[in-house]
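Peer 1: Take this sequence and fold it.
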Amino acid sequence: MTHPPHPCWIEKAVILVVDDTPDNLTLMAGLLRDNYRVKVSNNGAKALKIANSVAPPDLILLDIMMPEMDGYEVCRHLKQNPDTADIPVIFLTAKTETADETLGLDLGAVDYLTKPVNPAILMARVRNHLQLKAQKDFLNDQNAFLEQEVRRRTREVTMVQDVTIMALASLAETRDSDTGNHIRRTQYYVRALAEKLRDEPDYKEKLTDQYIDVLFKSAPLHDIGKVGIPDRILLKPGRFEDNEFEIMKSHTTLGRDAIEHAEAQLGMKVDFLQVAKEIAYSHQEKWDGSGYPEGLSGDDIPLSARLMAIADVYDALICRRVYKDPMPHEKAMAIIMEGRGTHFDPVIVDHFVEIQDTLLSIAARFADSVAELEQKKQHLEQFKTPD
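Peer 2: Below you'll find the predicted structure:
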């Protein structure tokens, strides 16, 4: 456990005495030098220079009535500068009016002594204020350490959270025809689109930096429910029969329920899990109400799911799969625009079109290699067994 500084620290403290009268400087230096290191200044400008040096004083004894810059002005400068604001200032002055003392204390001085100064009182006040400063510095150091430790622990928790999300998403990906890069691409599409959509007044309040960060974290879990779909359906290269499609559609509910179960085990609400549930459950809904699982329409579909829907479809169109060739970007964008107001939120489509260069950059950055696709194809062969 760290302890406050020992009182012997005070013997090494530096006292700056500021007074325009040489005799006063000599007198104060004589009183203080046995216990402290003493610096002197005969004007305010020089005092400020010393206070702002690489070795600032621990306490300042400051006269008020000085030419050019009086003690009040010196104190104002000291307290306005973050580098010197914490240096204790004790006014030493012949001004004895209550208003003068009040002004000095209001400016931030810690004490106010009138001349002629009683040496014993002066030494006691100096000692007490140095001890108070030492305690304050100690607490500031402790607070800085604790804040740094909180930041470090927060980073660790965030990293564990991110790794957990990606591990769960990768688990679903191992049984699907998509590659792990699909997860990354859609994640970045969603973030870029959300940042662009923030230009719209109706969305600006919702799409805060924090919410967009939660979207980014949650997007990889959109297809987590596919873990519960039988292999004969999930890996079928052709069109689904009606009954097969009904089973396939259940991946939305399975995903939502899995996340809800994890949240229940955690015993508390977490922002990114709420958004993850929305995305997993509703990313197959369509703007005109023809989607699933609930047939939601328009703004009844959560914004997170509307963003995910367009990102998911776009990536499915432009990327090669083990069962299909990639579609050109221009054709994929034409299909997206055809779905404006039917499949997709029309406002979101308009902004999606405006970030085409960003979409292409993301697709290139996380492109699937031929080797990855071949490895995926070989991996999926082991799952092609009857239920």
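Peer 1: contacts and neighbour counts: CA atoms only from here.
Peer 2: Will do.
Peer 1: Next one: Gln161 from Tyr314, what distance?
Peer 2: With distances taken as Cα to Cα, to the nearest Å, Gln161 is found 27 Å from Tyr314.
Peer 1: Neighbour count: these two, which is higher?
Peer 2: Neighbours around Gln161 and Tyr314, counted as other Cα atoms under 10 Å, are more numerous at Tyr314. The numbers are 20 against 14.
Peer 1: and the nearest residue to the more buried one once chain neighbours are set aside, how many residues sit next to it?
Peer 2: Leaving aside its sequence neighbours, Tyr314 sits nearest to Ala332 (Cα to Cα, 6 or more residues apart in numbering; 6.4 Å). Ala332 has 18 neighbours, counted by other Cα under 10 Å.
Peer 1: Show the contacting residues for Ala332.
Peer 2: By Cα atoms under 8 Å, 6 or more residues apart in numbering, the contact set of Ala332 is 314, 317-318.
Peer 1: Would you do the same for the sequence below? I want to compare the two.
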Amino acid sequence: MKPLENCSILIVDDTRVNLEILVEILGDHYEVAVATEGRSALRMLETYVFDLILLDVMMPEIDGFEVMRQIKANPKTASISVIFITALSEIDHKTRAFNLGAVDYIVKPFNMDEVLSRVKTHLSLRLAQMALENQNAKLERKVRERTEEINLIQQATMMSFATLAEYRDNETGAHIRRIKEYSKTIARALQRHPKYRDYITETYIDLLGDSSPLHDIGKVGIPDAILLKNGKLTEAEYAIMKNHTTYGKAAIESVENDLIQLPFLNMAKEIAQSHHEKFDGTGYPQGLSGEKIPISARIVAVADVFDGLSSRRVYKPPFPLNETVGIIIEGKGTHFDPDVVDAFLACIEEIRQVGIAQADSDEERDALNMSLF
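Peer 2: Presented below is the predicted three-dimensional model:
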């Protein structure tokens, strides 16, 4: 906090004698500037910063009340403390002054001790207020920095867990990064739909990005003989593979039980469990249909299938973009939520660019570069 003697005061009065008296009283204690009328005072306030203003009421052209109104209307000057100085002592003038935001009201003729005391009091309050504001700003900055740090740790931890699951499945870390970006891109497009405008907020989209990489975390519970099998799964093996959805939900629930329930973990849980549900109710593990399937899982379902089709797998090459998109369109209303498919189609060029930028091979990049028509 700066010392009182470094404080600056602007004195505004159209009477030279009054200015001389106030400068004599205050000049030895503070930095003092003067203005002889309202307009020049307002111009000075555009250029210089003052800690306190002593403002006369009765002045030509614009009076002190109008100057005060403009000071408080300007964000650059609104916080400056203002003391009215005037020969008017009527209660209505004082009331008007305080209603406009004045901190004090000194009646002429001046008493030196009174002026010094009141100015010192209000400058001290002003400095204390500024110190508190600075401290609050520092605390807010530290909270933001700490929050960002926690978010980064959270994201790094979740991405690490998700990557471990993907590596067991012969997939790459790029897969989960693509799923994250595809899901967020589709959600932003879906945000424009009147049904979801109020629900899919920027906070929701960020949570979706943090949660979606954990969609297949339950695969860590699937035996290698099934998870890594090159050929087609038998009916019994497929039944075991489908358990990765419930394993994923259980794994995330165990984290919640040991730690704390966080919004992104709750969303991750519903995605892990429900991203293989189908809009017509023929999916798994619960056979949910329509809007009974969480919207987060409906979004990730489209993102996951798009990535699976447009990427190389041990049993297939990447499909050309037009075939991949055609399959998703064909599944509209059966496999996929029609609204989500429409959102996907609305942002297909953004989706394509994400895929190209994060492709695992030139083959996959070439497939995405093919014509959509």
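Peer 1: hang on, the earlier thing: mark which of the contacts of Ala332 of structure 1 are part of strands, please.
Peer 2: Using DSSP state E, no member of these sits in strands.
Peer 1: overlap between these and structure 2?
Peer 2: Counting by both residues aligned by TM-score structural alignment, their matches' Cα atoms under 8 Å, the contacts of Ala332 of structure 1 that remain in contact in structure 2 are 314, 317-318.
Peer 1: Could you look up the SS state of the residue nearest the centre of structure 1?
Peer 2: The centre of structure 1 sits closest to Gln210, judged by Cα atoms, centre = their mean, with a distance of 7.7 Å. Local secondary structure at Gln210 of structure 1 is given as helix here, using DSSP: H, G, I helix; E, B strand; the rest coil.
Peer 1: Give me the longest helix you can find in structure 1.
Peer 2: For structure 1, the longest helix by residue count, based on DSSP state H, is helix 119-173.
Peer 1: which residue in structure 1 lines up with Thr163 of structure 2?
Peer 2: Aligned counterpart of Thr163 of structure 2 in structure 1: Ser170 (TM-score structural alignment).
Peer 1: Oh, that last question was meant for His275 of structure 2, not what I typed.
Peer 2: Using TM-score structural alignment, His275 of structure 2 pairs with His283 in structure 1.
Peer 1: residues contacting the alignment partner in structure 1 of Thr245 of structure 2?
Peer 2: Here Thr245 of structure 2 is matched to Thr252 in structure 1, going by TM-score structural alignment. The contact partners of Thr252 of structure 1, taken as Cα under 8 Å, 6+ apart, are 223, 225, 280-284, 293.
Peer 1: same deal with His244 of structure 2?
Peer 2: 216-222.
Peer 1: In CSV: the residues you listed, plus secondary structure.
Peer 2: Output for the contacts of His244 of structure 2, formatted as CSV (three-state DSSP):
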residue, secondary structure
Asp216, coil
Ile217, helix
Gly218, helix
Lys219, helix
Val220, helix
Gly221, helix
Ile222, coil
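Peer 1: re earlier: so what's the match of His275 of structure 2 up against?
Peer 2: 222, 252, 305-306, 308-309 are the contacts of His283 of structure 1 under Cα under 8 Å, 6+ apart.
Peer 1: quick one: which of those residues has the most company?
Peer 2: Neighbour counts for the contacts of His283 of structure 1 (other Cα under 10 Å) peak at His222, which has 30 neighbours.
Peer 1: so what corresponds to Gly180 of structure 1 in structure 2?
Peer 2: Under the alignment (TM-score structural alignment), Gly180 of structure 1 pairs with Gly173 of structure 2.
Peer 1: got a list of what its match touches?
Peer 2: Going by Cα under 8 Å, 6+ apart, the list of residues near Gly173 of structure 2 reads 163, 166-167.
Peer 1: Perfect, that will be all.
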